[in-house]
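Participant: what follows is a predicted protein model with its sequence.
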Amino acid sequence: MGLLVISITASLSIGSHMLHPATLPNLLMSYHSLDSADAALLSLRLPRTVLGILAGMALGVSGCLMQNLTRNPLSDPGVLGINAGALLAMALGAGLLGLTDWHIYAAVAFLGATLAALGVHAIGFVGHPPLIPLRLTLAGVAMNAVLGGLATMLILLDAERFDRVRGWSTGAIAVADFTVPVAIMPFILVGLALAFLSVRGLNALALGDELARAMGVRVRRMRLVGGLAATLLAGAATAGAGPIAFAGLMVPHIVRPFAGADERRVLLYTALAAPSLLLIADTAGRVVLSPAEMPAGIVMALVGAPVFIAILRRRSGFS
């Protein structure tokens, strides 16, 4: 919780023009009046901070759920192609259908994420035994490449029509007002509620399906509810912030030494740490190329890729 407070304060304070943290409470109370340059600046930073909190929490919890439900330490909305499915659906909706309502964007992104998730799991569960973590990961990487390539092709074919989608594709949380956070918030709240409804059986599921059933866990229903929650969270986060990779992959592994073996605590710690990481990435992106900005999604990719390789090397023995 302390890290989240620090990251929120940094997100509101740091940029091309600095705001002193001590002045934030007064500015938050009066920023609607826009009677000063600082208040006007805060009115621009506050929506992106709220979006960072929502998107980070959604991606972190989604990744944590996927890792538990599939017993695959490399599961993540980006790695399994769910973010790419949401992005392609948004590209089709915005570029070909002319959609402009953010509530519809969130619904379309959820549909694309769902179809991508179904495709990945259909490929990953084919064969014997029916669930091999590495096969599921490879299916996700392939799906991510195909769907991401299609979205990129659409953007390049008509740059003017897909101009808004091009901005999303970098994973930027910079927004001008609260329209985007408010539009995706209901989807994320429902996803979080479903996630924490399924949390009771995560420890049992970690022991294997048979032991979980013996302990009274309805494994199929739990995977259905948890998978729906993970897909809803990933789709809504992608609709608001674009395809931000590795947030759901890194954070559960980072918090696990502090949370211990209780997967319920891992999920809770992830829900607090993931938005902190995304806000720190966004804040770093503002200063590393100042006065220009590097989108948070690119910063996350630069940090996440080495972490992914380290996890893969450490887990090279699983099958």
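Facilitator: Good, I have the coordinates.

Participant: drop to CA atoms for contacts and neighbour counts, all remaining ones
Facilitator: Noted.

Participant: report the central residue of this protein.
Facilitator: Nearest residue to the geometric centre of the chain (CA atoms, centre = their mean): L59, 2.4 Å.

Participant: so what's that one closest to, chain neighbours aside?
Facilitator: Leaving out its chain neighbours, the residue that sits closest to L59 by CA to CA, 6 or more residues apart in numbering is G248, at 5.1 Å.

Participant: following the host helix or strand of that neighbour, which helix or strand comes up?
Facilitator: Under the criterion of DSSP states H and E, G248 resides in helix 247-259. Sequence-wise, the next helix or strand downstream of helix 247-259 (DSSP H and E) is helix 263-288.

Participant: A further structure is provided below for comparison with the first:
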Amino acid sequence: MSHSTDNDLSNENKIKNKGPFGAMMILIFGTLALIFGLGLSISIGAASIDLTTVWQAIFAFDADITDHQIIQEVRLPRALGSVLIGAFLAVSGAIMQGMTRNPLASPAILGVTDGAAFAIAIAFAFFPGMSYLGLMGWSFAGAGLGAMLVFGIGAFAKGGVTPVKLALAGVAVGAMLSSFSSAIAIHFRVAQDMSFWFAGGLAGVQWISVQLLVIAAVVGLGLALLISRSITILSLGEEVSKGLGQKTVVVKTAGIIVVLLLTGAAVSVAGRIGFIGLVIPHITRFLTGVDYRWIIPCSAILGALLLVLADLGARMVNAPYETPVGAITALIGIPFFLYLARQEGRGL
């Protein structure tokens, strides 16, 4: 066996020995924190409802009680939607960072989110009254368009693709698609309908939205877990991956499908919510190591928790009015992005 192959196997063995303790702490305590956060999210709003009533509304629903109706029809779907969307964005970011070995990769930064919003703007302008399922399909297509443009531009960059060059291409493409979306919204007079998707928020989540998100979760998160070991090996580099006999094209194709499915579903329901896919995978890797069999489920838990808390903050910052939840996540994500860009910029 060659020295190179010995190193490959050594790398794989090191991966197996990292992170179970940190991951189990996240899965246990993160889940408990998420349940508590869900209770607060359902309880707090324009009218505060005590946690006992929340429990009764979920497990002993009485249609004659107004608070029960508010919880079942408004607050519960919104809370569950925030869990799923936060998990989707975090897992998408983790997979993108693993596949590209780019610490700056995330759906928002690499044009995927803006592409999905651009496609939704077209759908609103030319196909008014489209169903949630139709919007989700357009969102998937737009997410694919955004990713294709960013990676296409990055491939032609002088000196090859680097994390910062790919991020710059993503910012440029995102700004372009965002401008096109705004122009379409204004010209076709759907700006009011599109304002929700531009700002990002969870106020419009309904049970039909949650049902579609659950389907996307079963397919997307299930596939993400299936390819998690392959993403771990791919994150070590293509040469290592091929040396261990991995079919990198198949893994990358599956990873792209997961990202487009999860991001497209998230944007179609909640609009553009940035930086969860950037911040959460870094925190997760710091706590669990580099094994994506741990990173993916832990990112899902932490991403869900972050969005639940961000949505709660969005309702409390300027009560009784709501602040766009995208603004709350941006306050966390932008400094983090600038820090990472500065670190990676030294390698230009």
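Facilitator: Arrived safely, thanks for sending. Please read all numbers here as calculations on a predicted model, not as lab measurements.

Participant: and the TM-score between these chains?
Facilitator: Overlay of the two chains. TM-score (TM-score structural alignment, normalised by the length of structure 1): 0.94; 317 aligned residues with a CA RMSD of 1.7 Å.

Participant: does anything pack onto the helix holding G248 of structure 1? Which helices or strands?
Facilitator: Identification of packing neighbours for helix 247-259 of structure 1 by 3 or more CA pairs under 8 Å, 6 or more residues apart in numbering; DSSP states H and E yields helix 37-70, helix 263-288, helix 296-314.

Participant: please identify the deepest-packed of these.
Facilitator: Counting by mean count of other CA atoms under 10 Å, helix 37-70 has the highest mean neighbour count of those, with a mean of 25.

Participant: average offset between the following helix or strand past that one and structure 2?
Facilitator: Per DSSP H and E, the first helix or strand lying C-terminal to helix 37-70 of structure 1 is helix 82-91. With mean CA distance after the TM-score superposition for structure 1, helix 82-91 of structure 1 departs from structure 2 by a mean of 0.6 Å once superposed.

Participant: can you give me the buried ones in the helix or strand following helix 82-91 of structure 1?
Facilitator: Scanning forward in sequence from helix 82-91 of structure 1 by DSSP H and E, the next helix or strand is helix 102-124. Neighbour counts over helix 102-124 of structure 1 (16 or more other CA atoms under 10 Å) mark 102-117, 119-121, 123-124 as buried.

Participant: could you do stretch 26-39 of structure 1 as well?
Facilitator: Judged by neighbour count using 16+ other CA under 10 Å, the buried positions of stretch 26-39 of structure 1 are L27, Y31, D38, A39.

Participant: same question for stretch 83-103 of structure 1.
Facilitator: 83-95, 99, 102-103.

Participant: one more: stretch 14-22 of structure 1?
Facilitator: I14, G15, L19.

Participant: and which of the residues you listed is nearest M294 of structure 1?
Facilitator: G15 (11.8 Å; CA to CA).

Participant: skipping its backbone neighbours, what lies nearest the residue opposite that closest one in structure 2 once aligned in space?
Facilitator: Correspondence of G15 of structure 1 to structure 2, assessed by TM-score structural alignment: G45. In space, and not counting its chain neighbours, G45 of structure 2 is closest to R315: 6.9 Å by CA to CA, 6+ apart.

Participant: what does the one you found correspond to in structure 1?
Facilitator: So, by TM-score structural alignment, R315 of structure 2 is matched to R286.

Participant: that match and V299 touch, don't they?
Facilitator: No - using CA atoms under 8 Å, R286 of structure 1 is not in contact with V299, being 10.3 Å away.

Participant: which of the helices or strands spans the equivalent of G222 of structure 2 over in structure 1?
Facilitator: Counting by TM-score structural alignment, G222 of structure 2 lines up with A193 in structure 1. In this assignment (DSSP H and E), A193 of structure 1 forms part of helix 179-197.

Participant: quick one on the thing from earlier: looking at it, the residue nearest to the centre of structure 1 is touching A274, isn't it?
Facilitator: Yes - between L59 of structure 1 and A274 there is a contact at 7.5 Å, judged by CA under 8 Å.

Participant: which residues are in contact with both of those two?
Facilitator: Common neighbours of L59 of structure 1 and A274 are listed as A247, G248 (criterion: CA atoms under 8 Å, 6 or more residues apart in numbering).

Participant: which parts of the helix holding G248 of structure 1 are buried?
Facilitator: Buried-residue list, helix 247-259 of structure 1, by 16+ other CA under 10 Å: A247, G248, L249, M250, V251, P252, H253, I254, V255, R256, A259.

Participant: and if you look at stretch 199-217 of structure 2?
Facilitator: Within stretch 199-217 of structure 2, the residues that qualify as buried are 199-203, 205-207, 209-210, 213-214, 216-217, counting by 16+ other CA under 10 Å.

Participant: what's the answer for stretch 174-193 of structure 2, then?
Facilitator: For stretch 174-193 of structure 2, the neighbour count (16+ other CA under 10 Å) marks G174, M176, L177, S178, S181, S182, I184, A185, V190, A191 as buried.

Participant: out of those residues, which are inside helices?
Facilitator: G174, M176, L177, S178, S181, S182, I184, A185, A191 (DSSP state H).

Participant: I'd like these as JSON lines, with distance to G271 of structure 2 appended.
Facilitator: JSON lines is the format used below for those (distance: CA to CA, whole Å):
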{"residue": "G174", "distance to G271 of structure 2": "14"}
{"residue": "M176", "distance to G271 of structure 2": "17"}
{"residue": "L177", "distance to G271 of structure 2": "14"}
{"residue": "S178", "distance to G271 of structure 2": "12"}
{"residue": "S181", "distance to G271 of structure 2": "12"}
{"residue": "S182", "distance to G271 of structure 2": "14"}
{"residue": "I184", "distance to G271 of structure 2": "16"}
{"residue": "A185", "distance to G271 of structure 2": "14"}
{"residue": "A191", "distance to G271 of structure 2": "14"}
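
Participant: and the residues you listed, which is closest to F336 of structure 2?
Facilitator: Of those, the one sitting nearest to F336 of structure 2 (CA to CA) turns out to be G174, at 18.6 Å.

Participant: identify the residues contacting the closest one.
Facilitator: Residues in contact with G174 of structure 2, defined by CA under 8 Å, 6+ apart, are A108, I109, L110, G111, T113, D114, G115, G146.

Participant: so what corresponds to it in structure 1?
Facilitator: Counting by TM-score structural alignment, G174 of structure 2 corresponds to N144 in structure 1.
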